[in-house]
Each structure stands twice: as C-alpha cells, then as structure tokens.
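Colleague: The following comprises the amino acid sequence and a computationally predicted model.
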Amino acid sequence: MKKIGQMILISIAVALTGCASTQKPITYNPEKSRALNLVNAAGIGSTLKDTKLPQDTVNTLMKSDAADLSFALSGFGAPLPGLSGLNTAGLNLLATVLAPEDAAARNSIFGWMPEDFAQGKDPKKAFMNELEKAFEHALADRGFEVIKHYSNDKSILVLSFINDKLKCPSPETITNNQKFCSLTLYVDDYELENPPSFIGKETYPSFHFSAGNINNTRFRFKKNKNSNFNEFEIVESASSYLPDWAFIYLAPKMIEMDNKQKNPVPIVFEKGKALYFVTTE
C-alpha cells in the first residue's frame, strides 16, 4: 500500500509540473507562414489556415504598420496599396470559421522558456515576471500610471492603469457603477519539452507554455464605456518587451483598436512584429 501511495504522489507531481518530452522538436514547414507554424507548435492552429496572396500584396502587409493595416481591413481608414477588396475578404474570412470554443478564438500568450532562464525558480512565476514587466512598460510608454494588484494565486496579476485624458480614472475615485481600466494576466501550467527547431536552440529543454488549453496563458482588458484607449497598440508594444521565446496571439475580433473597432484578422506578435497568416501564390 505504501508503494501504491508513493506512485500516486509521483503521478500527481508529474501531472502538475510536467515532464521532459523525448519527442523530436517540431520542424518548420516552409509551405506555411511563420504565424501558422508558431500557432501549430503552440497548440492553437487546428482551424487556422493561411490565405494565399500575390507577392506584392504580402510585401505590403509586411511593410505596413500593424494597427493601420488592421484598421483598414476592418473597413475603416484608407485602403492600403496592393491590397484589393478580394484580398481583404480572404483575410477576413479567417474570422468567420472559428467556433467560440476553439483555441484560435481566444487571445493567448505562449512560449518556450529555456530551462535555465528560470534560474531554479518557479517557471510560472518567472513567466509572469516577464509579462508584468512587458505590459507595465507598454502602458507607461502610453502615459498610463500603473497600479499592481497581486493575488494570493501567483498565476494571476491585475494591472490597473490611470490616465484622465483617456477616461481611465483612479480605482479610488470611481463610483459603484463604473469600471476602472485594467489588464488581467493569467499564467497556465507548462510542460518540459524540446522547443520547435525554429525557436532558439534545439538542444536545451524548455518550459512550454501552451495555448491549446482552455485555461491558457492569456490576458484580458476591462474598461468603462467612456474609456478611449487602443488595446491593440498596448499588446503590440508589450510584445516588443518580451523575450524572443515568447509570443502573443490575437484572435480575430477579440481586441479593440481606435474608435472601439475590433481587430478583423488573427495576428501573432513576435518581438513587436506582426505576423500574418498569409503565403504567396
């Protein structure tokens, strides 16, 4: 009985902390976009597909400001050179095929943290520290005063932010029927495995924070009806402050841009650069 009890405890420990995978690293598929390669490796991309576009259109996408492009694709703002109505329809079609329960229909954060990066600390706490610093920098860059609200659950952190011009009041001054502006960060469990061959080195084991789980590592904005800030630009900026092994996935129509318009297409942010689900014809 004692041995059985020990085996149960070991099984629970493995389930909670993950174990090193012996499988070969996922390799890059050159026929797919980098965005699709990344989300497939992260466990998101079961229903996401690339849109084939002419080379000059793809070049336009890569050179365009991500916020301007998303605003144009949503039907607002001036159309971008080289991006026809048919091209736009093809990109927007990605947003119509996702069921609400699909992982691709949720915003998420994923990555492969090198084992030595945590320096012996709890990997979840180490990842949360990186997310905290990145989003705090992004908010400060846009003139927000940031207040941190730590939870007893170390996997959750709330950042409230204040900017009177953008109608984000201090939590201490709001009335009962108002909401203060905030960002909640959640860090999910991880598994120790080899990272994809196109993420850093193949040899070291990494803590994989997947995006395929229901309780994935994620973020959520809250604001009152009068608040006027661009969530898209905050996330884009935060990505630039993250380590090169961490990525942010934006699901279509799940984050606000200017004038409260929603992002029309899925995007992966890598070090502040927008990656689109497109390949050349």
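Modeller: Arrived safely, thanks for sending. Owing to the predicted nature of the structure, the values given are computational and were not obtained by experimental measurement. Numbers count the residues shown, from 1 in each chain.
Colleague: make it CA atoms for all contacts and neighbour counts henceforth
Modeller: Will do.
Colleague: And stretch 261-276, end to end?
Modeller: End-to-end distance for stretch 261-276, by CA to CA, to the nearest Å: 19 Å.
Colleague: Residues in contact with that stretch: which ones?
Modeller: Outside stretch 261-276, the residues that touch it by CA atoms under 8 Å, 6 or more residues apart in numbering are 33-35, 61-62, 66, 70-71, 73-74, 91-92, 94-95, 232, 236-244, 246-257, 277.
Colleague: hold the first one in mind and look at this next one:
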Amino acid sequence: MKRLAPLTTTILAAALAGCASTPRAYDAEQSRALNLARAGGIYDMDLRDSEDGTRSYSKGILGPLLDFASLATSFDAPLRHLSGTQTFVFNATDIMMTPDKPSARPSLMGWMPASKVTSEDQAYEQYVELVDQAIQQVAKDMALDATKLSNVTTPDIDGHPLMLWSVESAEYGCDAGQCVVAYNIKTPVYWKTPTYIKGGEPESYNIAANHSKKYSRLVFRQAGDQPGFPVDKFYRAISGALPPWMVMYFPPGFVIQEGEPLSYPVMYEQGQQLMFKEPNHE
C-alpha cells in the first residue's frame, strides 16, 4: 500500500490539473440557468432543476430569509458616516453574510474576455466601471435618483471595498436613505471560458461564486414595512445593461416580484429572468 501512494497521488494531481485547465461543458440535461450556476461555481446540490422551477431549492423559502432584528447587531464591520436609516438598510441586507453553500448566496458572476485587459487589476477596475455604468443607465431609464456614496467607510471583501449607491424615488417609496444598492467585485482570476457563455472568449478574467467569502454580489435593499420598489424589474434592467458574459444569481427570498418575495431561485442573463426548470419543461 505504501508503494502505491505516490502513484495514486500523481494520478489525482493529474486529474485535478486536467479539470482546472478544461472549461465546464454544457449539460443538455440541465436548464441554462443551472448550467450558468455550475459554471460560475454554484455547485452544491441544494440547487437543482425542478419541473416548473418553483421547487428548485431544497431548503425552501424559509432557509435564506433574514432575521432583521438579529442582523442589526451582528455585523463585524459596521459602516460609519451613514444616517441611522442608511445604517439599518445596510445592516439589514445579506451582503456581508457568508452561508456555507454558494446556492444560499446572491452572486454576481462573469467571464471578462482576456482581450479587453492585461492584468487582474485592470480586470477588477473594468468590472467596477461596468457595474457603475449599468446602475447609472438603469437609474436614468427608471427615473431614479442614484448617487454613489464616496464619503463612507465600508468593509473590504477580498481586499476591495464594498460599493454603495443610494437610490431615491418618490414613485417607488425610496425616500432619502431608504434604498441602497450594495455590490462588490472579488479579484478576477485568469481562466478558461465555457463555450456557452454569450459574448465570451476562450480565455477570461473570471469572477466566480465558489469561495466562501471572496465572491462578488449585487444586492438591492429597501427599508420599511411595505417596500414598493420593483426589485425584479431593477435586476432585469441591470442584467440587460451589463455585458452578456455577466450573470446574477439569487436564492429564494431575495427577489421581490409583484410585491412578493420569490420562493425559488432565479438567474438573470441579458435582461431575462431564468428559472431552474428541467429542460423538457422549459
């Protein structure tokens, strides 16, 4: 047995190296939403396809929902220089929560073509610029007053600051300090791109969702007992304003559609909300 160990280790190392150098192939037995999720590092089995897409998360709606009372004092890096309302909005979001499984976390994933930049640092800056541009465009299209907050201290995630945008809208019940968009971009990694990523190239600077803490996300939050902001419409618009090689995933309870939180997970790609439906039922 002792003499076989080095050989076994060598074979395992070679197998892992092969997996690392090969992009994930499209699985025709899975929905496009699930293929995108798996490609982006959301690999745990709590997320799956179901016949109509509404039973695609094993923990149901209650698992990911937030306890707002306990969250108010649970964060390890509270913001400074925000009003009381703004602080509550931030503390009441899941943006700093890190559940064990990727499928329980809202995630922003992307495969920036390597031809667009020459380094991870450039890729990071480009990702930030693209997200800011998308927020600005959607704010204009939806008649929102959106301001990027530059005078606040925010926690770092993977060495990069959390970004905050304040959103105001009389139509949607967003008074001063009541609505916030929070996002962060992890350090991109040079990697190969799955062939089914729209607008992608063979090599890319990837932001994935598989790390327990160092993952990217974009989350909208509104304070108040009766939120009126069309979150699904906003996410669709943001997705449509981002390049086709960027997608957003949300677990159950994170997307408000027609005034109610969705009890199932969804993916946003190119302005479309994708459900995790078995291919023969799509």
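Modeller: Looks like it came in fine. Owing to the predicted nature of the structure, the values given are computational and were not obtained by experimental measurement.
Colleague: Mark which of the contacts of stretch 261-276 of the first structure are buried, thanks.
Modeller: When those are checked for burial by 16 or more other CA atoms under 10 Å, the buried set is 33-35, 61, 66, 70-71, 73-74, 91-92, 94-95, 232, 236-243, 246-257, 277.
Colleague: For the stretch 151-282 of the second structure, which segments are assigned as strands?
Modeller: In the stretch 151-282 of the second structure, the segments counted as strands under DSSP state E, counting those that start in this stretch are 156-157, 160-161, 163-169, 174-184, 189-192, 203-207, 217-222, 246-250, 256-257, 260-261, 266-269, 272-275.
Colleague: Output the contacting helices and strands for the one helix or strand Met112 of the second structure maps to.
Modeller: In this assignment (DSSP states H and E), Met112 of the second structure forms part of strand 107-113. Packing contacts for strand 107-113 of the second structure, counted by 3 or more CA pairs under 8 Å, 6 or more residues apart in numbering; DSSP states H and E, involve strand 203-207, strand 217-222, strand 246-250.
Colleague: so which of these comes closest to Tyr183 of the second structure?
Modeller: strand 217-222 (4.2 Å; CA to CA).
Colleague: now for that closest one, which elements pack on it?
Modeller: Against strand 217-222 of the second structure (3+ CA pairs under 8 Å, 6+ apart) you get helix 84-91, strand 107-113, strand 174-184.
Colleague: With the first structure overlaid, how far apart is that strand on average?
Modeller: Compared with the first structure after fitting, strand 217-222 of the second structure deviates on average by 2.0 Å (mean CA distance after the TM-score superposition for the first structure).
Colleague: tell me, which helix in the first structure spans the most residues?
Modeller: The longest helix of the first structure (DSSP state H) is helix 123-141.
Colleague: Going by neighbour count, list what's buried in that one.
Modeller: In helix 123-141 of the first structure, counting by 16+ other CA under 10 Å, buried: 123-124, 126-128, 131-132, 134-139.
Colleague: Give me the most central residue, the second structure.
Modeller: Ranked by distance to the mean C-alpha position of the second structure (CA atoms, centre = their mean), the top residue is Ser107 at 1.9 Å.
Colleague: Distance of it relative to His211 of the second structure?
Modeller: Distance from Ser107 of the second structure to His211 of the second structure, counting by CA to CA: 11 Å.
Colleague: Likewise for Ala241 of the second structure?
Modeller: Applying CA to CA to Ala241 of the second structure and His211 of the second structure gives a distance of 26 Å.
Colleague: Quick one: residues contacting the counterpart of Lys186 of the second structure in the first structure.
Modeller: In the first structure, the residue matched to Lys186 of the second structure (TM-score structural alignment) is Asp188. Neighbour list for Asp188 of the first structure: 124, 155, 209, 215-217 [criterion: CA under 8 Å, 6+ apart].
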